[in-house]
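Undergrad: Pasted the sequence and its predicted model underneath.
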Amino acid sequence: MPPKCKLIYFHAMGLAEPIRYLLAYGKVEFEDCRVDYEHFLKIKPTMPVGQLPVVEFEGKTLFQSIAISRFFAKKFNLLGKTDEHQLSCDIVVDTITDYRLHFKDVHFCDDPVLKSQKRERLIIETTPFYLSRFETLVNTNGGFFVGAQLTWSDLYFAAILCFMESLLQRNLLDGYPTLESLRTKVNNLDGVKEWIASRPKTDL
């Protein structure tokens, strides 16, 4: 029987990795379909908004990575126990996205001098700004981002961190022991641990 779920993305962790973490956690067998850029250009007109990742699930085509992540988080009871928890998860994920966009800005900068300046600012200013606040938040929530329990915001953070650290080629969590502990907990979750061990090795 073929997998009930197909995830289409590039040869990268990137925006698809949180979805992969969630599917692995939920024990959903999925086809991890990876395409190069030339192939993407061919299929782009068939994509709902011309972007990846796209997930085909139970006869439906899902797009927008955060919305897909939230969809599977609900299926796996990772939204939190209350409406306030759900709101807090969204706030955390949106803030992680704000942080991630600084990495995107560095990655796609073509001017080598400007790219070096942006990279230095990302390491010296931007990263401490966000990670110090994340460290405090997780410290005050029993080792998790929301409600002293595992939620999709924790998996999202650990997965996106893979991309960000690959881009800078450094451990971003040095000096942030609570975040490091959270990453370890997520990466050792049943399903996630197996996914990490078996996933293709990529630069981003």
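TA: Great, that's in hand.
Undergrad: hey, let's count contacts and neighbours off CA atoms from now on
TA: Noted.
Undergrad: contact partners of stretch 164-182?
TA: 100, 103, 107, 127, 131-132, 134-135, 138-139, 143-144, 154, 203-204 (Cα atoms under 8 Å, 6 or more residues apart in numbering).
Undergrad: among the residues you listed, which are in helices?
TA: Counting by DSSP state H, the part of those found in helices is 100, 103, 107, 127, 131-132, 134-135, 138-139, 154.
Undergrad: want to compare, so here's the second one:
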Amino acid sequence: MGYKLVYFENKGAAEITRYVLACAGADYEDKRITREEWASTVKAQSPTGVSPMLETETRTYTQSLAIARFFANKYGFAGKTEEEKLHADMIVDTLKHDLLQKFFNAFFEKDETRKQEMVKEVFENSNKTLGLLEEKCIDGEGYFLASGFSWADMMLYNVAADFFPLISTNFKVNLSLDSYPKLKKISDNVSENPAIKKWVETRPVTEY
């Protein structure tokens, strides 16, 4: 079955899926579109009006984590047992919704005073979240799951490598994994994965 992943000309919300597909060695079309193309034609093809979109031979799907989770399950990166899959989903949702999304909300806040308040609050809460992940959520040696490498590890790497530098620069904060050695080991292990390394070295160069 042929797959087409449709997203903008950046890493953004589609990169976690690209990491999973890279690790799987899967053949797919990485279709990158401009904002103008999205507004003029592509958005009308989205069943929920958002991107990224996954086109299969039968229909089109949206929602970044749903797409990434589909491929994680398909290619064996979701966890070995049902509870491991739940564990991985918990990690991924925490990183996306309790950390990344809150920074995005602050980024798009138009009131500068409110934005600064949000950044301070989100930065403090993000470090609390990272602390909880470090302390309570790592079952493996260098991986979140006891069974080893999963898409939860890829999501941590995605957040730390692709978004933390951007967040730190834009908000003038120091957001990193340096104070969380177990999390840093997980992210480092992902960065040394041959498939991930090859993808990072060959993917289109974008700011975010």
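TA: That came in fine, so what should we check first? In this text the structure is predicted, and so the values were computed from the model without any measurement.
Undergrad: before we move on, back to that, out of the contacts of stretch 164-182 of structure 1, which is nearest to Tyr9 of structure 1?
TA: Closest approach to Tyr9 of structure 1 among these (Cα to Cα): Leu204, at 12.3 Å.
Undergrad: and that closest one, how far is that from Ile160 of structure 1?
TA: Distance of Leu204 of structure 1 to Ile160 of structure 1, computed by Cα to Cα, to the nearest Å: 10 Å.
Undergrad: Settle it for me: which of these two has more neighbours?
TA: Ile160 (19 against 16; other Cα atoms under 10 Å).
Undergrad: Quick check: which element contains that one?
TA: Counting by DSSP states H and E, the element that carries Ile160 of structure 1 is helix 152-168.
Undergrad: Superposed on structure 2, what's the mean shift for the helix or strand just after that helix?
TA: Next along the chain after helix 152-168 of structure 1, taking DSSP H and E as the criterion, comes helix 177-187. Mean deviation of helix 177-187 of structure 1 relative to structure 2 after superposition (mean Cα distance after the TM-score superposition for structure 1): 1.2 Å.
Undergrad: In structure 2, what range does helix 177-187 of structure 1 match?
TA: Counting by TM-score structural alignment, helix 177-187 of structure 1 pairs with residues 181-191 of structure 2.
Undergrad: Next, the angle helix 152-168 makes with the one helix or strand Ser88 of structure 1 maps to.
TA: Using DSSP H and E, Ser88 of structure 1 maps to helix 83-107. Helix 83-107 of structure 1 runs at 10 degrees relative to helix 152-168, counting by axes from the mean of the first three to the mean of the last three Cα atoms, to 10 degrees.
Undergrad: Show me which positions of helix 83-107 of structure 1 end up buried.
TA: The neighbour-count check on helix 83-107 of structure 1 (16 or more other Cα atoms under 10 Å) flags 85-86, 88-90, 92-93, 96-97, 99-100, 102-103, 106 as buried.
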